[in-house]
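K.L.:
Sequence first, predicted model second:
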Amino acid sequence: MTDNKITNAQIEAQIKELPAQPGVYMMKDETGMIIYVGKAKSLRSRVRSYFRKNNQSYKTQLLVRYIYDFDYIITDTEVEAYILEANLIKKHQPKFNIRLKDDKTYPFIKVTKNLDFPRVFKTRLVKNDGAEYFGPFADVDAIYKTLDVIKDIFQLRSCKKEIIAGEPEAKPCLNYHINKCLGPCIGAVSKEDYHELIDQVMLFLSGRQEELKAEVEKMMENAAQERNYEKAARFRDALKAFAKLSESQKVMSDKNIDQDVVALVEGENDLACSQLLLVRNGRLIGQEYFILEGTEEENKAEMMGSFLQQYYEQAAGIPDELLLNTDLAYRKLIEERLAVLKGKKVKILQPQKGDKKKMLEMAERNAAQNLKKEDIRSKYEKQRTSGAVKKLAEILEIEKEPHHIEGFDISNIQGTDTVASMVVFKNGRPSKKDYRRFKINTVEGPDDFSSMKEVVERRYARLLREDKKLPDLILIDGGKGQLSAAYEVLELLGIDDLAIIGLAKKEEEIFKPGQSEAIIIPHHSPALQLLQRVRDEAHRFAVSYHRKLRSRRLTHSMLDEIPGVGETRRNALLQHFGSLAKIREAKIWQLKEVEGISSKTARKIFDYLRENMRAF
């Protein structure tokens, strides 16, 4: 690879061009990967400080060694830079930043209150779509338990269909008959009554059971006075459920405020834990914890600031008070941002005595315990990943440990829609942002060998053209035939020194080019288990892509058979509804809303899809 590290002269020239304005800067390594994201009140002075040799910490010195280039984004204010920094850290997970260890998105409970008959369900995607979100929650089981309680108490619908007030269907689903749903689809409950229940659900999710209890008691009395005894009985059962729920929730305060209690505890191996206790209306309703990486040489105030920055940019609810067990870096920025998110000022306290101090001590004890669990998990994960990588190099007798593995698989069913997948594992873990999928262009029919040749040639010819880093090991899903096909391409490209193997699934035999005897690794070996994870992930990724293409082809084919629906109308329908299933569920007036669909055509589509329902 060409050495493209910027020289001192280039650095100085680029820094001179930097504006003395707020913004975010991104340090990159030789591969172009972002390794550090920072915010600045003045981009010029902040970036320049990295290349001064005085007063640099060891971590900064190490970072500078890896910097090959940098980029930046100008913002109007320092607060905007603060927000953008949090989003970029979450997206890129730079190794020199303090970051939440879990790369997954945390689940929320979503209430689609903007619909005629709202739904309440779990989601991991927060949008600005008029819905209400509660969370995030680290404990998925807690979400399901909460949703179960909500369903039992309120008998809300669980179906995904669109239900319009005033347009009842002929038959309800089974849930209505077993008293698990109020039946909005058949008009058994009005839109107004249903929204009253949704308001109660949102009180419930906000932790305000006392307010909800008073509201439900009043509604039960009104229902009894109106002699609607069935409705009154439902409210009575809800009150019993609230009583049981309240018994399980620890009373933390007699104050009618929402508090987040955050305790940060440092551990070994450059890890720290932020423990979060969620106190709503004086009751502890839940807890979450987050492991922070990249904390070496960082003080606790910096760690706490980084955690709050990243957490509250994705959190759906902001408390009235934040109780912290440490000092706080960039306090003013965080206070300003929380005030914007909350709509009013949020108190940030560091209590030294009393009940609030006791809450923090409770959070600290939990954080210390969670760090112990993480240490055990990390040791096991190290054995599965870095330990497996090292052992694999020994078994395969390759000089370089395979920290970067690329795995390939071919997928077709009855010779149609042949596709290939490529997955990437780095340091023993999947790197999903580097996955690639391919449509096979030059091969007709079910020819896995030729298909493998095509995809391997396309992948590595491109890497060579673009002077990109090659993998340490290539894994082909298959035996000698697939391996020979792939290796033939590497020879033609002049990179036959690349380590490449085939893994045959039946006996889990490993083949290397030029060796007739298979390598057998014990089934309990972490090295074999790593290869199996790569192979299975490549297979999963290929099959899912194949199914998507096949489904799309069948969808297009079915829509093309409808009289009056050509390519333009077909595309308009799919763009409007998103899927064939949604088009089939649509009513005639909804079909007419699509551009280019007349009343006559809408009727044809409606009738055709219902006559051919079994085809789906």
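P.N.:
Yes, it's here.
K.L.:
C-alpha only now, for contacts and for neighbours.
P.N.:
Will do.
K.L.:
show me the biggest helix of this structure in terms of residues.
P.N.:
helix 526-560 (DSSP state H).
K.L.:
which of the residues in the following helix or strand past that one are buried?
P.N.:
Moving toward the C-terminus from helix 526-560, the next helix or strand (DSSP states H and E) is helix 567-577. Of all the residues in helix 567-577, those buried under the rule 16 or more other CA atoms under 10 Å are 569, 570, 572, 573, 574, 577.
K.L.:
Residue 567 and residue 561 touch, don't they?
P.N.:
No: using CA atoms under 8 Å, residue 567 makes no contact with residue 561, being 10.9 Å away.
K.L.:
where do the contact lists of those two overlap?
P.N.:
The contact sets of residue 567 and residue 561 do not overlap (CA atoms under 8 Å, 6 or more residues apart in numbering).
K.L.:
Assign a three-state SS to residue 35, would you?
P.N.:
Recorded secondary structure, residue 35: strand (DSSP: H, G, I helix; E, B strand; the rest coil).
K.L.:
Can you get me a residue count around it?
P.N.:
20 (other CA atoms under 10 Å).
K.L.:
now do residue 406
P.N.:
For residue 406, using other CA under 10 Å, the count is 24.
K.L.:
Also residue 560?
P.N.:
Residue 560 has 15 nearby residues by other CA under 10 Å.
K.L.:
put this beside the first:
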Amino acid sequence: MSTAIKQLMKREVDIRLPATRDELKAMGLARNYAMEALNRRVRNTAQDTDLEEFATFFDLLKAPERIEIYDNSHISGTHPYGVMVVCGKDGLLKKEYRKFKINTVTNGDDCSMMHEVISRRFKEIPDVLPDFILIDGGRGQRSAVYGELSRLGIPFACIAKGPGRVAGTEVFYLSNGEKLSLDPASKLMHFLCRLRDEAHRFAITSHRKSRDGKLQFSTLLNDIPGIGKTKGKAILAYFGSIQAMKHARVEEISKVPGISLKLAKRVADYLKESQTTLRA
């Protein structure tokens, strides 16, 4: 071992066992750091291989440095959210994830939701462009985003469940309309499904937080004397969001059908005095 280290370091190296508790502790730390560095290098090597295979499969000129993955989540059109997940050479870049609260679609149309998300993404963050976009969806989603992404010159594909919605049989609809498939056992299929699953996880989490926040808010309104379930729903429907309701004045609350000025003041006072944290 000393010979190998000497050749690597190009100088004499003295190897000995730790003689004190401090030296033993230092050796343990050094070993942990070395293992972390080795594991990081292994992960990066695997990631580079995945990205190279990714580029070959989707006919890209080089391995992508930034892949954005999109999905949305809702229940019958309620509390709809779209999300963007980002992957690069170092793996998932969670600090760059983004949520989009759907504003223009209320009927549960997934394709229209995806169109809104993609349009807003490039209006709100115009200076950062991905090398490739992967969208959870099929032909409908492809058609919905084709115009915007073609204008920007960004290659993309939609990943859809295959026959019987069996895992590993996913198919890919490219921007040019071509349909591709992969060996279910291939590393690239596993990599692409991991990206899709991460976007799906983030979308469901974002939707659940929004839904639970509104349920918590609705329950709080029900506790106010004279409000009850029906009037609580009316208040929430009138303002449209928790954030708007939290900052509403008494006069604004009294404009809700069925809410008198006296009740409106009670609502405002209750919310102000309540120690419950309302999540937006």
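P.N.:
Structure received. Only a predicted model underlies this, so the values are computations on that prediction, with no experimental measurement involved.
K.L.:
now for residue 233 of structure 1: what does it line up with in structure 2?
P.N.:
For residue 233 of structure 1, the aligned position in structure 2 is a gap, per TM-score structural alignment.
K.L.:
Just list the residues touching residue 233 of structure 1, thanks.
P.N.:
residue 220.
K.L.:
Please apply the same query to residue 229 of structure 2.
P.N.:
So residue 229 of structure 2 contacts 218, 221, 222 (CA under 8 Å, 6+ apart).
K.L.:
Next, the angle helix 567-577 makes with the longest helix of structure 1.
P.N.:
120 degrees (axes from the mean of the first three to the mean of the last three CA atoms, to 10 degrees).
K.L.:
what about the counterpart of residue 427 of structure 1 in structure 2, distance to residue 203 of structure 2?
P.N.:
Using TM-score structural alignment, the partner of residue 427 of structure 1 in structure 2 is residue 89. Remark: distance between residue 89 of structure 2 and residue 203 of structure 2 (CA to CA, to the nearest Å) = 23 Å.
K.L.:
neighbour count winner among these two?
P.N.:
Neighbour comparison, residue 89 of structure 2 and residue 203: the larger count goes to residue 203, with 25 against 19 (by other CA under 10 Å).
K.L.:
was I right about the more buried one contacting residue 80?
P.N.:
No: in this structure, residue 203 of structure 2 is not within contact of residue 80 by CA under 8 Å, at 9.3 Å.
K.L.:
which residues do these two both contact?
P.N.:
72, 73.
K.L.:
Tell me the counterpart residues of stretch 243-262 of structure 2 in structure 1, please.
P.N.:
Against structure 1, stretch 243-262 of structure 2 falls on no residues (TM-score structural alignment).
K.L.:
Helices along the stretch 201-350 of structure 1, start to end?
P.N.:
Remark: helices assigned in the stretch 201-350 of structure 1 by DSSP state H, counting those that start in this stretch are 209-225, 229-248, 300-312, 331-342.
K.L.:
so which of these is the most packed in?
P.N.:
helix 300-312 (a mean of 20; mean count of other CA atoms under 10 Å).
K.L.:
Where in structure 2 does it align, residue-wise?
P.N.:
The aligned range for helix 300-312 of structure 1 is empty, by TM-score structural alignment.
K.L.:
Which secondary structure elements does that helix sit against?
P.N.:
helix 78-92, strand 99-100, helix 331-342 (3 or more CA pairs under 8 Å, 6 or more residues apart in numbering; DSSP states H and E).
K.L.:
what about the last one, distance to the chain center?
P.N.:
Taking CA atoms, centre = their mean, to the nearest Å, one finds helix 331-342 of structure 1 lying 25 Å from the centre of the chain it belongs to.
K.L.:
so that helix versus helix 78-92, what angle?
P.N.:
Using the same axes, to 10 degrees: helix 331-342 of structure 1 against helix 78-92 is 80 degrees.
K.L.:
And residue 366 of structure 1, which helix or strand is it part of?
P.N.:
Per DSSP H and E: helix 354-384 holds residue 366 of structure 1.
K.L.:
Quick one: distance of that helix to the chain centre.
P.N.:
23 Å.
K.L.:
in it, what's buried?
P.N.:
356-357, 359-360, 363-364, 366-368, 370-371, 374, 383-384.
K.L.:
Make JSON lines out of the helices and strands packed on helix 300-312 of structure 1 and add distance to residue 393 of structure 1.
P.N.:
Shown next, in JSON lines, are these (distance: least, CA to CA, whole Å):
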{"stretch": "helix 78-92", "distance to residue 393 of structure 1": "29"}
{"stretch": "strand 99-100", "distance to residue 393 of structure 1": "31"}
{"stretch": "helix 331-342", "distance to residue 393 of structure 1": "47"}
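K.L.:
and residue 497 of structure 1, that's in a strand?
P.N.:
No: under three-state DSSP, residue 497 of structure 1 sits outside any strand and is assigned coil.
K.L.:
Neighbours of it, how many?
P.N.:
Residues within reach of residue 497 of structure 1, counting by other CA under 10 Å, total 9.
K.L.:
go on, the one 10 residues further on?
P.N.:
Neighbours of residue 507 of structure 1 under the rule other CA under 10 Å: 8.
K.L.:
what about it, which SS state?
P.N.:
On the basis of three-state DSSP, residue 507 of structure 1 is classed as coil.
K.L.:
And for residue 83 of structure 2?
P.N.:
Classified using three-state DSSP, residue 83 of structure 2 is strand.
K.L.:
With adjacent residues omitted, what lies nearest to it?
P.N.:
residue 99 (4.5 Å; CA to CA, 6 or more residues apart in numbering).
K.L.:
so what's the equivalent of that neighbour over in structure 1 up against?
P.N.:
Alignment note (TM-score structural alignment): residue 99 of structure 2 maps to residue 437 of structure 1. With contact taken as CA under 8 Å, 6+ apart, residue 437 of structure 1 is in contact with 419, 420, 421, 422, 542, 545.
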